[in-house]
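[1] got a predicted structure plus its sequence, pasted below:
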Amino acid sequence: LAAALVLLASFVTRFYKLWDPSEVVFDEVHFGKFASYYIRRTFFFDVHPPLAKMLIAAQGYLVGLNGDYLFDKIGESYIEHDIPYISLRSFLIAFDNGMVVQSRLILLDTFMMIFLLGAVFFYIRFYKARFQAFGVAWWTNLCLAGVFLGLVTSVKLVGLLTVGMIGIAVIMDLWRLLDVDRGLTMQQWSHHFAARALALIAIPIIIYMSTFYVHFAVLNRSGPGDRYMSPAFQGSLYNSPLHASSHEVRYHHNITLKHKSMDAYLHSHPHNYPLRYTSGRVSSQGRQVTGYSHKDVNNFWTVLPVGNDTEALANNKNIVRNGDTIRLLHTGTDSYLFAHDVASPLTATNMELTTAPRNDSDSKYEDTLWRLEIDRSSVNETHWTTSTSYIRLISVRHGVAIYCNPKKLPDWGFGQFEINGNKKTTQEANVWVAEEIEGVHGGNNTALVPKEPLPISFFRKFFELNKVMIERNAALTKPHPYQSNAISWPFVLRGVSYWTKNDEHKQIYFMGHPTGWWLAFIALLGLGALLTAQVLAQRRGVEPISPLVARHLERSGGFLLLGYLVHFVPFMVMGRALFLHHYLPALMFAYMGIGILFQYIFVE
């Protein structure tokens, strides 16, 4: 009867007036938009793995979502755009685990928490079947625990915390089995180890990678996520504007070189370095080579071949290829770019870059030679193209790469970025891209790169996307008015405004129930105190409670306390912006801790 009442109450609190509000709420602006992108098969970028987003999109497709509406901003009307939002929200509630606000909206957390609970549930069932090792129930629950670990990780990277929690429990279990008193041979123990590795490592990895395989298969068209990815990744998508507009770079082309990650063009002008810097060091007083943030005629450089046959060099219109040795002639000052053994203005450990006039460059010839290295993230790794080739230019004589320093030069350098020769040639700050060829604007030019997608391997796309996801997730440090510190979460000091409609005096405000959250936290503190007291009592040879009750407290209470700490403590050291809903996975373990504490005090 109690279970039926809880089920009924859960149903009512989650389905009551599900249609209200009929507007975009909080992160529905993101995940609704992503569902539309899936239906359009348009590539987008998000810091979370794809599984839950694909499930939302699949449900949307089944109930008539056509992908035309992009959930542009919070407060937009679903009714005006004919969006089946009630069906979308209902689907999520069917898999809800008890968090009312999160479960009523089109968000990822419901999927994450049900998969998390599934992983914990089946691991506990596996542990309870330990006396029938390698039996049907043992294998079934072990493999299902692995399946749910793969699912929770495929929804949010926070799922890795669940993997860590189960991993700690497995290590402790294997350590217990290693005890000679258990009577297992090393061969038998290795079978236990292999079974757990297969189910709890291999199966989750396969599931995680499979979700990305489907993700890439569906999102095969160029879209708003292109800009986060490498040229090679973009070139594998249909209708990629970057790929379609690229041209092969040939000798004697006048090009502009732009830094990969900074808004800076390789630039020179008829102004010299000062003889002496404020630090007391001296320069060559050669012409300045800088990084300039705007399009300018002084950004153009002519790509020239090397050799002794003047006539052959003049007629060489070949494509520039990976590994070629080239010279760069600055068109504005008619001088060659070179590096030499003089310290750069702001970075004493790097070499100064300057230019030598064409008619006086013979003595500097060896210094003006640059080796072209095309990065493997480019669309084509064999020949140089605009927009789609990431390149490094390495001085043949000195072995330094053209580097753009994020620091800017003083007034004598017009506040432009410092450019110098970097001895650490593999750094990302040495990467450039040819942006423009003078006089070439696409269209009918014969050098236009074919527009058909150039496939790259699944593993290359998989590792690149995951790398970018991790980097972008860590970079979410921009302050938000509703962000909060993890240490404040158990005390429910503030919530998050999800949606407001001032003219009707309506608001959705996410905030935990103080009584429940405080009680859960107190229960966790109580469990921690009891476990500590029990360990100390055992050390002193005292048994204040029966061994059976003590073992149950240690295993059940310890497991839940471990789950809480693993899903809570890491947020205390994260540098990214955090919100109250990040506490929900840890809160579930705290709520279960109330039950363990109640059972210990009033039952056992």
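    Received the coordinates, thanks.

[2] from here on, just use CA atoms for contacts and neighbour counts.
    Will do.

[3] any idea which residue is closest to the centre of this protein?
    The residue lying closest to the centre of the chain (Cα atoms, centre = their mean) is Met469, at 1.1 Å.

[4] I figured that residue was touching Asp46, is that so?
    Yes: the pair Met469 / Asp46 is scored as a contact, 6.9 Å apart, by Cα atoms under 8 Å.

[5] quick one, what contacts the residue nearest to the centre of the chain?
    Applying Cα atoms under 8 Å, 6 or more residues apart in numbering, we find Met469 in contact with 46-48.

[6] same question for Pro204.
    Going by Cα under 8 Å, 6+ apart, Pro204 touches 146-151, 153.

[7] spatially nearest residue to it (excluding sequence neighbours)?
    Using Cα to Cα, 6 or more residues apart in numbering and skipping the chain neighbours, the partner closest in space to Pro204 is Gly150 (3.7 Å).

[8] ditto for His480
    Using Cα to Cα, 6+ apart and skipping residues adjacent in sequence, the residue nearest His480 is Ala577, 7.3 Å away.

[9] can you check Arg494 too?
    Nearest to Arg494 is Met511, by Cα to Cα, 6+ apart, at 7.0 Å.

[10] roughly how far does the one you found sit from His30?
    According to Cα to Cα, to the nearest Å, Met511 stands 21 Å off from His30.

[11] higher neighbour count, those two?
    Set Met511 next to His30 and count neighbours by other Cα atoms under 10 Å: His30 wins out with 20 against 16.

[12] help me confirm that that one comes into contact with Phe71.
    Yes: here His30 lies in contact with Phe71, judged by Cα under 8 Å, at a distance of 7.3 Å.

[13] strands of the stretch 401-550 of the chain, start to end?
    Secondary structure of the stretch 401-550 of the chain (DSSP state E, counting those that start in this stretch): strands at 401-408, 417-422, 432-437, 496-501, 506-510.

[14] okay, one more to line up with it:
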Amino acid sequence: MTIAAIFVRLYQIGIPDIPSSVEIQFASMINNYMTGEFFIDYNPPLAGLFFTALARFFGYNADSLDQLPIGVPHTLFPYCQLRIVSAFLGAISITFAYKTLRSTGVSHFISLFGSFLMIVENSMITEERMISADGIFIFFISLFLSNQKIAEVKDRFTTSWFIHLFIASLSLGLALSTHWIGVFIFSYAFVSLIIESWTLVEDINVSFKYVWANLIVKSLSYLTVSLTIYLALFKVHFDLLSKKGPDYNKLSPAFQHSLENNHLENIFSNVDFNARVMFRHYKSGKYLHSHEDYYRSSNHQQVTLMDNYDELNNIFKVIRVDDEFEALSASSILAPWRVRLKHESTNSSLVIDQDHKPPLSEQEYNFQVTTDHNFGDSDDNTKKYSFLLKMAINYCKADDARYALRALDSVFQIYNEEAGCYLLGTPLVLHEGFAEGQNEVICIQEPSYEASLWYIDWNDHPEYAPNKKRVAFDPFTFWQKLTEIHLYIFKKLYMGNGYTDETISSVSDLVLLKTGFIHWVDPVNHAVIYLLGNFIVYYMIVGSIGIYGIFKTCQLLTFNPFQASASLDSSNYKYDHKTLDYVILYFLLLIPLSFVKIDLYLFDYLPALFVGILVVTQLFQWGYEKATKITFVFMAFFSSLSFLAYVKFSPLIYGLQWTQEKCLKMIVSPDWDRGLCGAYPSSE
């Protein structure tokens, strides 16, 4: 079975001969590790560090970095070698799955049946042949489950028991360090431990001291070993990424300052009149930006939020309202103070247009933010350009920053008195002109408070002396970095952009296989690699979960507390207790997907799919004990169907030649991406 698993994963491993869309992300990650440029990923760093180490082993280094544009062959990047390692890990995970089943009382032939379902499961094959975190994650899950279940049937506190417990704790830490869903594997370890302890309590031959000792030793092992691995890998991650990189602008100023070549070295503390500044949005970390392009609705200059700090169009000048010729000498800006904000590169002043709505937020109480570059006559109304800086007292970082404008320390609202509204940055993304990909800025009368807060990130002044006071930064510690990155990821995963956005696919779409994922399309050579699961296996999992639900319902409805224990059905008891463990893990891996605000794809379901196949085998083991012959008939029937589905859809796994007619005939769900069949030639 292991050899068969290796074969189906290594077959045509060189196709495609360029990195796929997902592999490009890992290649960029590897490049960043080698150059030390900081980046943020939703997943913990183990997979990236693992593939980086492998890439170095295969001769890839900073001197041979590929820029890795999509669709171009990469002669230096060892993508094929990395795929081979990933494929081997995927094949070995099936061996550990077999050991897991055997240690939970499943017979040899039923365990082989479960292993066979994993071998021919199309989506597992496709993903494990790629450079991705999912194959590694499944490998560590299988390693953890096998050693956890073996430890449960070993004599406790023996040498063999301690070895399996240590390997289980080690693999639990590695799983936790590989994927953001790993925290739910970590949670399951303790839920499973509680279930095990409850089972031991039911045994009158086991003392309470023995139960408590087992619970404490396992808990300490899981906690100490797993968290040590997790923290150590993040320490390596932060130590390697010491320079500013692609996600530099998503970091706080203190984090940015801890990186090499940052833009905050020796910035001035005091912000005086006529200073050149960059306003940074408190909630998103993006910069107030304008450029010489125009809204379609009003033909006025666009004002947006932009990621990049090193953009001249982010620079505004803070001017006193009554300083017509900008001739006053530098003096402190005390709060609250009325100012005019001049956009330096376009020589225009920030203004609120009450006659037009923002391009995306078109409610009655929203106004368009623009400049007077193409706005009309501005001589008759200075209030139009007057903004009041209202300090957010509870957000300012120092006492003096509450009363005088200080770089980084002062946090404030920008209020336009004439329109009676506050400048606010939204998470809505513009899709027009040169503002494409930038966020909308509006002026709103009743804003969400944090979304209306700003601070000054950078400043300069022509009259500043060299000895002018600079902003002092405290050392940014490992724990501060760890906390900031985890808060950022948590907000992105579970809070999104502040709006109620729907993900591309729902959890039901993944479970019922209504959607796939295009890894690679080559219309010239008529080949496609499309992540699409074996629908026979997918629906077997749904059916098995449903049958267990019916079983538990009937069990509860017919429960008799006075029934003698000797009359209990042992096969029912084993099916109930062994399956419950896997069902809990299945839903712990599945439920989080219902709450995340990121886009979901089929590969997000694969860890739950792996566990779901274990649930299927427990059902067949129960059937084997109840009706052996009919169970073997069902096993043969579903094995044949699963193998047939694997063969029929194999061109999508391996990027093989196919015809458009055969492709359309097999894409039976209207939700699958039928457009991929256009890459195949028609036989007509």
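    Alright, I've got the coordinates. The model shown is predicted, which means the values in this text are computed figures rather than measured ones.

[15] where does the TM-score land?
    The TM-score (TM-score structural alignment, normalised by the length of the first structure) is 0.71; 501 aligned residues with a Cα RMSD of 4.5 Å.

[16] which one in the second structure is aligned with the residue nearest to Arg494 of the first structure?
    Correspondence of Met511 of the first structure to the second structure, assessed by TM-score structural alignment: Leu532.

[17] how about the secondary structure of His263 of the second structure?
    Secondary structure assignment for His263 of the second structure (DSSP: H, G, I helix; E, B strand; the rest coil): coil.

[18] which residue is the nearest non-sequential neighbour of it?
    In space, and not counting its chain neighbours, His263 of the second structure is closest to His257: 7.6 Å by Cα to Cα, 6+ apart.

[19] how about Lys33 of the first structure?
    Excluding the flanking residues, the one nearest Lys33 of the first structure by Cα to Cα, 6+ apart is Leu70, at 4.6 Å.

[20] follow-up on the earlier one: now distance to Glu76 of the first structure, neighbour count and secondary structure too, for the contacts of Met469 of the first structure, in CSV please.
    Shown next, in CSV, are the contacts of Met469 of the first structure (distance: Cα to Cα, whole Å; neighbours: other Cα atoms under 10 Å; DSSP: H, G, I helix; E, B strand; the rest coil):
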residue, distance to Glu76 of the first structure, neighbour count, secondary structure
Asp46, 22, 17, coil
Val47, 24, 18, coil
His48, 24, 19, coil
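
[21] confirm Leu5 of the first structure sits in a helix?
    Yes: counting by three-state DSSP, Leu5 of the first structure is part of a helix.

[22] next, count neighbours for it.
    Leu5 of the first structure has 10 nearby residues by other Cα under 10 Å.

[23] measure it to Gly595 of the first structure for me?
    The gap separating Leu5 of the first structure from Gly595 of the first structure is 18 Å, by Cα to Cα.

[24] can you find the partner of Tyr238 of the first structure in the second structure?
    Using TM-score structural alignment, Tyr238 of the first structure pairs with Glu260 in the second structure.

[25] so its match sits right up against Ser242, yeah?
    Yes: taking contacts as Cα under 8 Å, Glu260 of the second structure lies within contact range of Ser242: 6.1 Å.

[26] returning to that earlier point: helix, strand or coil: sort out the residue in the second structure that the residue nearest to His480 of the first structure lines up against for me.
    Matched by TM-score structural alignment, Ala577 of the first structure corresponds to Asp599 in the second structure. At Asp599 of the second structure the chain is in coil, as set by three-state DSSP.

[27] quick one: contacts for Asp599 of the second structure?
    Shown in contact with Asp599 of the second structure (Cα under 8 Å, 6+ apart): 502-505.

[28] restricted to buried residues, select the residues you listed in ChimeraX.
    Listed next is the ChimeraX selection for buried residues among the contacts of Asp599 of the second structure, using 16 or more other Cα atoms under 10 Å:
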select :503,505
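
[29] need the contacts of Asp599 of the second structure in CSV (columns: distance to Ile414 of the second structure).
    What follows is these, written out as CSV (distance: Cα to Cα, whole Å):
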residue, distance to Ile414 of the second structure
Glu502, 32
Thr503, 33
Ile504, 36
Ser505, 39
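
[30] and which of the contacts of Asp599 of the second structure is nearest Ile141 of the second structure?
    Of all these, Ile141 of the second structure sits closest to Ser505, with 24.4 Å by Cα to Cα.

[31] now which residue in the first structure aligns to the closest one?
    Matched by TM-score structural alignment, Ser505 of the second structure corresponds to Ser484 in the first structure.

[32] Arg9 of the second structure too?
    Arg9 of the second structure maps onto Arg14 in the first structure, by TM-score structural alignment.

[33] so after the strand or helix carrying its match, what's the next helix or strand?
    Using DSSP states H and E, Arg14 of the first structure falls within helix 2-15. Going down the chain from helix 2-15 of the first structure, the next helix or strand is helix 28-40, by DSSP H and E.

[34] list the contacts of that following helix.
    So helix 28-40 of the first structure is contacted by 43-44, 53-54, 56-58, 60-61, 65-74, 105-108, 218-219 (Cα under 8 Å, 6+ apart).

[35] which other residues reach the following helix or strand past that helix?
    Proceeding N to C from helix 28-40 of the first structure, the next assigned helix or strand is helix 51-62, under DSSP H and E. The contact list for helix 51-62 of the first structure (Cα under 8 Å, 6+ apart) reads 31-32, 34-36, 38-39, 84, 87-88, 91, 106, 108, 111-112, 151, 154-155, 211, 215.
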